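Chemist: Mind looking at a prediction? Sequence and model below.
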Amino acid sequence: MREITEYYGGRDLGCTYAKTESIFKVWAPEAVKVTLALYENAGRYEANGEVTDHAGGLEIGMKKWRDGVWFLRFYGDLAGRYYMYKVEHPDGTVRYAADPYAKAVSANGARSAIVDMEAWNPEGWEADRRPPIGGLEDAVLYELHVRDFSADPNAAFKYKGKFKAFTETGLRDEEGNAIGIDHLEELGVTHVHLLPVFDFKTVNELKVDDPDAPEPKYNWGYDPQHFNVPEGSYATDPNVPGLRIREFKEMVMALHGKGIRVVMDVVYNHTYSVEDGPFEAVVPGYFYRRDARGRLANGSGVGNELATERPMVRKFILDSVRYWAEEYHIDGFRLDLMGLIDTDTVKRMAEELRREVDPAIVVYGEPWTGGETPLARQTLKGSQRNLGFAVFNDHFRGAIKGDSDGGGKGFATGGTGTEAAILEGVKGSIHDFAESPLESINYVTVHDNLNLWDKVLTTQGLRDEAGFREIRNGELVHGGSLREAVEKSEPYRSVDSERIMKSETVKRALLANGIVLTSQGIPLIQAGDELLRTKYGDHNSYRSGDAVNAIRWANKRRFKPVFDYYRGLIELRRSHPAFCLTSREEIDNHLATLRCGDNIVAFMLKDFAGGDAWKNIIVVYNANGHEIKLDIPFSNTGWKVAVNEERAGNKALDWIADEQVTVPALSMMVLFEDVGGISRANRFLLTR
């Protein structure tokens, strides 16, 4: 294939609908003929949920227009119809292709659909506003899978596994604890980061709600099919193309109404398939990266990579994020395998979204690949410096917990010698790979690998005691029923229900995320950490279904002190700009190390850091199995305790007059010096 130089800069590719006419534009510079095929219905589905016969539609020739674009204007109201492009190539092959820029599709993405987008807006959509946020430094991210959120069979969701579950307010457990979206509001997170919610391939939307249908009914969604369309398995009826649009917007509007912004996990590094993907039938060979021998590059590990450095591929990605941000009011994007996306594309994405949509849109991603790639300008750690986007901080992650799937230990899980790495992470990695702490996403676990509870159990050698079986690709390796294995397991066997906060496993888990929530940078926690969520030892649960992945809302009642601790830490962080510094200079000037060694990290945020109301704040992490005594600076007013081993928040729990503090084993402590506090002399008089 010759090099394609035609470039179209307009933002109107796809179908532009109006009641009086619809305009179709498709970029197919190598095609010798392109025909629009119109259909009255979605076609005939085969047993596997696919539509393979696209003949028989009303076929209308399109005009070769300019810059590689084919054009057709159709007069009349086409809402409710379906369409494909019939593309004839120079070698004589003819392919029917869905529109790469489709805004709506039939079930399982079989055909592109024509919809009146405004007609499917939920009531009040025009009044929807992004929740205010001071800046990226104020973000607290919460990674969540749509189906996991509401799939619990014992929770009172009406719309289990659906976008609409986020609209269900007032849900409570039997003791009156909030669950669902009210729980998210109570927890205090600022952003919900949703695993892929665009149309993906591996779940049969026609069978997902059929209890007798075979698997798979579950996937994380990292197998893109239609990048600009909401996923149909999360809609109440995937057969109605506009319904998933409305219900997705209802979800966004509901979260915005609770003061929570929405981040989309997007997968612009590969597609589920090349031959059956959204691009190859239209422009063969252009959208995919190849190695020096002409083979498809496979840095994604799934057989292909998108050639993001090519002008029209980059344009597609930039058009796509802009569309989601404007049409669906999305507030941020997490880029899967960002190492496979060239740095210029990511830079432009962040710049354009903040300049043209919202200055507080957050862009971040995984600064690595899934394998070798011929891409020269990979977006790896360090490449983000001063470019306006952030990267996952796996250096900090490893220092806190150790390895991701095995028994390797870090600071919070029983390892030694990681104190310096912890302190570097606390500083936002500004002396490692970041120019600013806002370039570091701090986290311990996400959907990949063992989740936090299971990782801590593994490092403690408690997997067998918990009854965990080996799970791979959604099945037990040695056979048997996965659901029965889950029901028989005892992941909380080591926790005394009367002394929850005394459990070593609980202490280590709280210390791990406590470090994340009190460090400089942007914190992210995985959904359910605050409920001691388990995935029953499954380190790769992408297709393990609800039995493994569903959030068990009964855990809120069972482990309420843990939830309260998380809520208190988040409240503390959001109330104090000292934890949200934005520059290297601020951190160097206001963060002083008190101790770093012997499984202890202690530091002080001093001199009203970030304009904080508290003059000085001391944070101590004790990863020892015994209490420690730490010398602290003299204070005329004494030190108040905001966080101890059992409680966390923004108010004083205790008062320390000495110049030494005792920190219990496997715990953290936050102390503060309030200039409006009581002097030592007056405190003495008051306590006599």
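Modeler: Nice, I can see it. Residues are numbered from 1 along each chain as shown.
Chemist: From here on, just use CA atoms for contacts and neighbour counts.
Modeler: Noted.
Chemist: Span of stretch 141-149 from start to end?
Modeler: 15 Å (CA to CA, to the nearest Å).
Chemist: try stretch 106-125
Modeler: Stretch 106-125: ends 24 Å apart by CA to CA.
Chemist: And the residue nearest the centre of the chain, how close does it get to K33?
Modeler: The structure's the chain has its C-alpha centroid closest to H193; by CA atoms, centre = their mean the separation is 3.6 Å. Here the criterion is CA to CA. By it, H193 lies 42 Å from K33.
Chemist: Same check on V252?
Modeler: Distance of V252 to K33, given as CA to CA: 40 Å.
Chemist: for comparison:
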Amino acid sequence: MGPSGTRFCVWSPEATQLWLCLFDSDDREVRLPMLRDADGCWHVEAAGVGAGARYGLRADGPYDPDAGLWFDPDKLLLDPYAPAIDRAFHYDPALGAPRGRGCDTARLMPKGVVAAAIEPLPPEPPRFAPGGLIYEVQVRGFTMLHPDVPPAQRGTIAALAHPAVIAHLQSLHVSAIELMPINAWIDERHLGPLGLTNAWGYNPVSYFALDPRLAPGGMAELRAMVAALHQAGIGVILDMVYNHDGESDAQGPTLSLRGLDARGYFRHGADGRLINDTGTGNSIACNAPVTRRLILDSLRYFVAQAGVDGFRFDLGPALGRMADGFDPHAPLLQEMRADPLLADRILIAEPWDIGPGGYQLGNFGEGWLEWNDRYRDDMRRFWRGDAGTLGALATRLAGSSDIFGNGMTRSVNFLAAHDGFTLADLTAYEQRHNDANGEQNRDGHGENFSWNNGVEGTSDDPAIEAARVGDIKALFATLFASRGAIMLTAGDEFGRTQQGNNNAYAQDNAIGWIDWDGRDRDLEAHSFALARLRADTPDLSGVTLLSDADVEWLDEDGRALTVGQWEDPSRRRLTMRYRASGVAICVNGDAQPCRFHVADGAIEVGGRSVALMRPER
């Protein structure tokens, strides 16, 4: 954008014509033909067009969906680089109508908004301690019911900067919050007839524009929130979805990438049809040159414009998938680590998808953190009472050396995340209860390694409720005592429930909103105490992998565990003692209390609980 107007440039090498479409305040449209250069980019200089102007694109060319060609001038398209949109996306079947049906979509499409350039932020090191606590936040549901946040701010990014929210994060010693997707997204087409909407945002249309429902103030709102959290010593990580977009399968809507260069942006099979390695209908070709540039440009944009500290990547193997499968040295992954603006950012992989060779835990290499589902499942199985899980418990406490090598753990240890049971529901439901999702309870994970303490769901029995809270406290204690980064999903620290729904992606309502007034204050205080303990005990927040040179493994009598004890499937008690400091974590997985002896001291540990011993100073 310059003093006399704005220059627009769009990649569409197979199009025969592109138009820039400008819209006035009455939605009247003016089309400006664009000119193609030798590299397949289309350009136009729009005189008198400046900040605040609303626009879209139209593209003409061959139409053969079976061959990956979707050109249709009746479809208004969002510029992939549009920095803002004027309203949120809403699904309408006309957005996916075949060419020739006379369905002009201008009235249905949000318009891109030209934004005035703002000065990039000076580069600063990320705010994140290597073994710190990551706090996963679904922006809208986090504050919709928060009593201290002004009603006008509830459900928005701005609410995260409220003093009451920051105070809560500080009480948990949060190192960085991880925001579930905040880029503009669209509902999946099956949700409307069910009366549901996508609440999580894992169906993006834009990799630049923020969703107006979460950030009505746009980039300025995000920038101010990040600055406020930085002032409090807390980093901000964005959850980015580069594995697919909201245009879905062959019956999906044509909104942006599909209408401009589907064969360049999406992966296709030998038959010309879309590959679906994501379960969403399409798969982004992350290592195609034009897509790599789009992804890298969007990452740089959020660092330079908002100062974010890092990124978590949904279905991360897509970033490294080449024609022959996942490659940790794929061009995109190499370029991310070599980029001057991105090289020091926190990068977190969800290391699995449903594509060929899609499970890549431990394979992302140096500089990456990885969600560790082996940690999640092994810890759940131990506390559920599964036989033969003592060795797995010890391995996970010590940093998962069976997965991560080179002396350092790259594990993000977690017990629950957005796409599964809440921690409270983990101890109250053996089976998922997703009926509200309208998919006959077939969606979501079927195997959760969960338990219900005798009654499925809500119980009026105080003993059952006490047992459930005790189990949550024990789970928390092992999490906060584990080597590597740890992650909590917002609200788990005080017992939030989704009523047994382990896939609440479409529940933008009380199921998915955090009930701040109804939180368990005792459990919250316990979480705060564990967070203080971890912060005050360097051994607990280290990231070097622990070996027998660092810790000794003892039974409850203070003697080294024998091979027979390790192999005993019924053994449920363990002490991990740091040799240098004398700090000891005593784990009692049995129902009965037990007195643990460590060095010259002893401590009573209740049934199904954990205690920490520190030598006298």
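Modeler: Okay, I see it. Source: prediction; values computed, not measured.
Chemist: what TM-score do we get after superposing?
Modeler: For this chain pair, the superposition-based TM-score is 0.81 by TM-score structural alignment, normalised by the length of the second structure; 549 aligned residues with a CA RMSD of 3.2 Å.
Chemist: sorry, back to before: more neighbours: V252 and K33 of the first structure, which one.
Modeler: V252 (28 against 17; other CA atoms under 10 Å).
Chemist: Can you tell me the element the alignment partner in the first structure of L612 of the second structure falls in?
Modeler: By TM-score structural alignment, L612 of the second structure lines up with V670 in the first structure. For V670 of the first structure, the host element (DSSP states H and E) is strand 667-673.
Chemist: again, but for I570 of the first structure
Modeler: Per DSSP H and E, I570 of the first structure falls inside helix 560-575.
Chemist: R595 of the second structure now?
Modeler: Going by DSSP H and E, R595 of the second structure is in strand 594-598.
Chemist: quick one on the thing from earlier: the match of L612 of the second structure against V643, yeah?
Modeler: Yes - V670 of the first structure lies in contact with V643 (CA atoms under 8 Å); the separation is 4.8 Å.
Chemist: who touches both of those two?
Modeler: Shared contacts of V670 of the first structure and V643, defined by CA atoms under 8 Å, 6 or more residues apart in numbering, are absent.
Chemist: which residues sit in contact with M576 of the second structure?
Modeler: 394, 551-554, 584-586.
Chemist: Repeat the analysis, applying 7 Å as the threshold.
Modeler: 551-554, 584-586 (CA atoms under 7 Å, 6 or more residues apart in numbering).
Chemist: rewinding a little: tell me how far the helix holding I570 of the first structure is from the chain's mean position?
Modeler: 20 Å (CA atoms, centre = their mean, to the nearest Å).
Chemist: on average, how far is it from the matching bit in the second structure?
Modeler: Its aligned residues in the second structure lie a mean 1.9 Å from helix 560-575 of the first structure after superposition (mean CA distance after the TM-score superposition for the first structure).
Chemist: Looks to me like A159 of the second structure is in a strand.
Modeler: No - looking at A159 of the second structure with DSSP: H, G, I helix; E, B strand; the rest coil, it is helix, so not inside a strand.
Chemist: After alignment, which residue of the first structure pairs with it?
Modeler: Under the alignment (TM-score structural alignment), A159 of the second structure pairs with A165 of the first structure.
Chemist: Isn't its match up against A156?
Modeler: No - contact between A165 of the first structure and A156 fails when scored by CA atoms under 7 Å: they sit 10.1 Å apart.
Chemist: what about the two, which has more around it?
Modeler: Higher neighbour count among A165 of the first structure and A156: A165, with 24 against 17, using other CA under 10 Å.
Chemist: Could you find the closest non-adjacent residue to that one?
Modeler: Y159 (5.0 Å; CA to CA, 6 or more residues apart in numbering).
Chemist: and if you look at W11 of the second structure?
Modeler: W11 of the second structure sits nearest to C41 (CA to CA, 6+ apart), 4.4 Å away.
Chemist: Kindly report the same for V551 of the second structure.
Modeler: The spatially closest residue to V551 of the second structure, leaving aside those adjacent along the chain, is Y578, at 4.4 Å (CA to CA, 6+ apart).
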